[in-house]
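**Q** coordinates only, sequence not included:
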C-alpha cells in the first residue's frame, strides 16, 4: 500500500470521484497503516479577462495579491472540507494550493516534492476531438509522472 498519496482536485464533484475510491481502498487494503494524503489544487486562472466594447478586444489584467490570497484561502477551505472524509478514519491529511499556468505541471512538481508513492485522480474520460480541444491533465500526469497513477473515471450525473 502506498504511504504518500497525492490527490489532485479541481473543485468539481466530478473531480472528487477519486476521493471515495481512495478512502475505500485504504479501509479495505491498509487498515491501521500510516497513510499520508495530500489534497492538491492548482489555481491556473491568474488573470481577469475583460471584453472592451467598441474595440472588440479582450484585455487580461492580473489578479491582485489580495485577490490571489482570497482564492488560495477559498481553495484551502474546500480541500479541508474534502479532507474530513479521511480524517474520520485517522488518516493524516494535508492540503496544498499552488499557482501556475498548467495544472499538470504543478501536479508533477508536487509528486516529486512530496515524494508521492501514488497519484490518485479523476478523469472526465473525454476522447477524440474533446480531448484534443481541452487537453487532458490526467493523460499528461500519467505519461510524464514517475510514480503509479490511479485514474478513476468520473461519472457525470
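**A** Yes, it's here. The structure displayed is predicted, hence computed values, not measured ones. Residues are numbered from 1 along each chain as shown.

**Q** C-alpha from now on. contacts and neighbour counts both.
**A** Noted.

**Q** how many neighbouring residues does the nearest residue to residue 1 once chain neighbours are set aside have?
**A** In this structure, residue 1 finds its nearest non-sequential neighbour in residue 30, 6.5 Å apart by C-alpha to C-alpha, 6 or more residues apart in numbering. Burial of residue 30 is recorded as 14 neighbouring residues (other C-alpha atoms under 10 Å).

**Q** put this beside the first:
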C-alpha cells in the first residue's frame, strides 16, 4: 500500500515512538523509509549570540547525523531500506512544518509518520504543534502517533471513566 514513508525524527521519546511505528509500516509494506531531521535556527539579532551561530548550527547538524545513524541501524535490524536526510529551515519565510512538506514532496512520500505530544488546551495554544501544522498543509496521508505519555494519559482517563460508571 505504501512505498515511500517519511518519518521526522528529533531525538525525543515521542519521535522515537513514531519512528517505531514507521518501521513497522515500512517492513509490512516493503516500503522505503526516510528518517528526516530538521535543523531550525532562528535568526540571530544580537552580536554576541551571532558569534556562536556557526557552533550552534554545527551542533545541530551533528545531532542530525547521530540520530540518522541510529535510525539506519534500527532500520537495518528490521530489514527496512532507506537513507536518512538532514534539512535546514530557511531563515526567511520557512518553518519546520513547511520544511517537512518540502522534504516529503522531494522524496515522493506517500505517507508521513510523525509523533505528537498530545498537548491540549492552553499548552497546545501556547506551545503550538508542528504535527498539527504539518497535517493541515500536507499533500499525502499523515499518521500522527501520540507519545507514550499521551497514550498513558488517555488510558488513565479511560480507566477513570470506567470506574465512574
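**A** Looks like it came in fine. Nothing here was measured: the structure is a model prediction, and the numbers come from that model.

**Q** returning to that earlier point: can you tell me how far the residue nearest to residue 1 of the first structure is from residue 138 of the first structure?
**A** Using C-alpha to C-alpha, to the nearest Å, residue 30 of the first structure is found at 25 Å from residue 138 of the first structure.

**Q** and the helices in the second structure?
**A** 13-29, 47-78, 96-107, 121-127, 130-137, 148-164 (DSSP state H).

**Q** tell me which of these sits nearest to residue 37 of the second structure.
**A** Proximity to residue 37 of the second structure (C-alpha to C-alpha) singles out helix 47-78 among the helices of the second structure, at 5.5 Å.

**Q** buried stuff in the closest one?
**A** Buried positions in helix 47-78 of the second structure, judged by neighbour count with 16 or more other C-alpha atoms under 10 Å: 53, 60-61, 63-65, 67-68, 71-72, 75.

**Q** one more: stretch 149-165 of the second structure?
**A** Those would be residue 150, for stretch 149-165 of the second structure by 16+ other C-alpha under 10 Å.

**Q** same list (the helices of the second structure) but as a markdown table, adding distance to residue 84 of the second structure.
**A** Output for the helices of the second structure, formatted as a markdown table (distance: least, C-alpha to C-alpha, whole Å):
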| stretch | distance to residue 84 of the second structure |
| --- | --- |
| helix 13-29 | 12 |
| helix 47-78 | 5 |
| helix 96-107 | 11 |
| helix 121-127 | 27 |
| helix 130-137 | 19 |
| helix 148-164 | 24 |
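
**Q** which residues touch the equivalent of residue 122 of the first structure over in the second structure?
**A** Here residue 122 of the first structure is matched to residue 115 in the second structure, going by TM-score structural alignment. Counting by C-alpha atoms under 8 Å, 6 or more residues apart in numbering, residue 115 of the second structure touches 14-19, 131, 144-147.

**Q** one more: residue 42 of the first structure?
**A** 10, 97-100, 103, 106-107.

**Q** if you set the cut-off to 10 Å instead, what comes out?
**A** Residues counted as contacts of residue 42 of the first structure (C-alpha atoms under 10 Å, 6 or more residues apart in numbering) are 8-11, 72, 75, 96-107.
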